[in-house]
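Enquirer: Provide a 3D model corresponding to the input given below.
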Amino acid sequence: MATKERGRAVVASNRKARHDYHIEDTYEAGISLMGTEVKALRMGRASLVDGFAEFTDGELWLQGVHIPQYVQGTWTNHAPRRRRKLLLHRDELDKISSKVREKGRTIVPLAVYFKDGRAKVEIALATGKREYDKRNSLRERQDKREADRAMTTREHR
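Expert: Okay, here's the model as predicted:
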């Protein structure tokens, strides 16, 4: 008998989303996948760069996420960029949909991972950053890095 998986194994993360958006809320959602998609994810292959989520008929769908075809899959293989349904509770869906209706908000995927053997997606409610916001965050990160570097060299003396 196989042992049950424990913990969180990250397959793909969208680091660019944190650069391009102000993250307001994050949610963990299940994702409805085909068998070959699960096998491709277990091989550690996925891209979230162009991914986004939108509401259609009261359901949340993940679009633009690229899960490549499974190598050993035959005619049962999936389309790499197909729509995938996100599984959330109704009250969470209602809360997210009311916030998305406000101007400038969108839903972006931050990470795809396996949690206790089940595929999950971390999605975020976000607003887009302006160009000057991106420059400010880069400058702050660089200043923090330089300050940390100065502190470590001072400690070593």
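
Enquirer: CA only for contacts and neighbour counts going forward, please
Expert: OK.

Enquirer: Trp61 is in contact with Ala53, isn't it?
Expert: Yes - Trp61 lies in contact with Ala53 (Cα atoms under 8 Å); the separation is 5.4 Å.

Enquirer: quick one: which of those two has more around it?
Expert: Neighbours per residue (other Cα atoms under 10 Å) separate Trp61 from Ala53, with Ala53 holding more: 22 against 18.

Enquirer: Within the helices and strands, which one has the residue positioned nearest the centre of the chain?
Expert: The centroid of the chain falls nearest to Leu110 when counting by Cα atoms, centre = their mean (2.2 Å). Assigned by DSSP states H and E, Leu110 belongs to strand 105-115.

Enquirer: Buried residues in the helix or strand Glu37 falls within, which are they?
Expert: Assigned by DSSP H and E, Glu37 falls within helix 35-42. Using 16 or more other Cα atoms under 10 Å as the test for burial, helix 35-42 gives 36-42.

Enquirer: Next, the second sequence, to be compared with the first:
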Amino acid sequence: MPKGQGNLIAQNRKAGHDFFIEETYEAGIVLKGTEIKSVRAKRVNFKDSFALVRKGEVFIHNMHISPYEQGNRFNHEPTRSRKLLLHKKEIDKLIGATQQQGYSLVPLKMYIKNGVAKVLIGLGKGKKKYDKREDLKQKQMKRDIDRAMKERY
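Expert: Below is the predicted model of the structure:
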């Protein structure tokens, strides 16, 4: 968890399974009207979402924010692209990193910090199938060791 992280809204648990996360960046997110009310109600889903750098700006795609129930005609499209707010130096670093083969920007968490919605994005390198199997083996072995230690004491 980053230092000073506020109220956790949503978390992308699949990201740790599918990617080696090398760096993380905290970004603000541009939301419209009733979207922030849905975010505060924790109606956010990261499934199949990703971030791209286009024309010096970072956008998040396929992040589903459910329509606000009392929003009627003021609601917005649930999976529209949303702009992420980062410093210019961070964006320049991301442009260089994402142009390398196998790297992509993955949203990891969404939270509210000091009344403002933030997204934690990670620079991730995709895992191969054998890497995922190795991780599952390591996890199972750790679980077995913890279980044995618990029974012992």
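
Enquirer: Post the TM-score for the overlay when you can.
Expert: TM-score of the superposed chains, computed with TM-score structural alignment, normalised by the length of structure 2, equals 0.95; 150 aligned residues with a Cα RMSD of 1.1 Å.

Enquirer: returning to that earlier point: the strand holding Leu110 of structure 1 corresponds to what range in structure 2?
Expert: Mapped onto structure 2 using TM-score structural alignment, strand 105-115 of structure 1 covers residues 103-113.

Enquirer: Mean per-residue distance, that stretch versus structure 1.
Expert: For stretch 103-113 of structure 2, the mean distance to aligned residues of structure 1 following superposition is 0.5 Å (mean Cα distance after the TM-score superposition for structure 1).

Enquirer: now the strand holding Leu110 of structure 1 and helix 35-42, what's the angle there?
Expert: Strand 105-115 of structure 1 and helix 35-42 are oriented at 80 degrees to each other (axes from the mean of the first three to the mean of the last three Cα atoms, to 10 degrees).

Enquirer: Tell me which residues are up against strand 105-115 of structure 1.
Expert: With Cα atoms under 8 Å, 6 or more residues apart in numbering as the test, strand 105-115 of structure 1 has contacts from 6-15, 17, 48, 51-54, 99-100, 119-128.

Enquirer: Of the residues you listed, grab the buried ones for ChimeraX.
Expert: In ChimeraX syntax, the buried subset of these is picked out as below (16+ other Cα under 10 Å):
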select :9,10,11,12,13,14,17,48,51,52,53,54,99,100,119,120,121,122,123,124,125,126,127,128
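
Enquirer: just the strands in structure 1 please.
Expert: 8-13, 21-31, 52-56, 59-63, 84-87, 105-115, 118-128 (DSSP state E).

Enquirer: Flag every buried residue along the second one.
Expert: Just to be clear, that refers to strand 21-31 of structure 1. By 16+ other Cα under 10 Å, the buried positions in strand 21-31 of structure 1 come out as 21-23, 28-31.

Enquirer: how about the helix ranked longest in structure 1: buried residues?
Expert: Taking DSSP state H as the criterion, structure 1 has its longest helix at helix 131-156. Neighbour counts using 16+ other Cα under 10 Å place Lys134 of helix 131-156 of structure 1 among the buried residues.

Enquirer: and it, what does it pack onto?
Expert: Helix 131-156 of structure 1 is packed against no helix or strand, with contacts defined by 3 or more Cα pairs under 8 Å, 6 or more residues apart in numbering; DSSP states H and E.

Enquirer: The residue in structure 2 that Tyr132 of structure 1 lines up against and Asn12 of structure 2, how far apart?
Expert: The alignment partner of Tyr132 of structure 1 in structure 2, by TM-score structural alignment, is Tyr130. Separation of Tyr130 of structure 2 from Asn12 of structure 2 (Cα to Cα, to the nearest Å): 21 Å.

Enquirer: same deal with Lys132 of structure 2?
Expert: Distance from Lys132 of structure 2 to Asn12 of structure 2, by Cα to Cα: 16 Å.

Enquirer: And Lys118 of structure 2, by the same measure?
Expert: Distance of Lys118 of structure 2 to Asn12 of structure 2, computed by Cα to Cα: 14 Å.

Enquirer: would you list the buried residues of strand 21-31 of structure 1 in JSON lines and tack on distance to Ala79 of structure 1?
Expert: Supplementary listing: those in JSON lines, determined by distance: Cα to Cα, whole Å:
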{"residue": "Tyr21", "distance to Ala79 of structure 1": "28"}
{"residue": "His22", "distance to Ala79 of structure 1": "31"}
{"residue": "Ile23", "distance to Ala79 of structure 1": "30"}
{"residue": "Glu28", "distance to Ala79 of structure 1": "24"}
{"residue": "Ala29", "distance to Ala79 of structure 1": "21"}
{"residue": "Gly30", "distance to Ala79 of structure 1": "19"}
{"residue": "Ile31", "distance to Ala79 of structure 1": "16"}
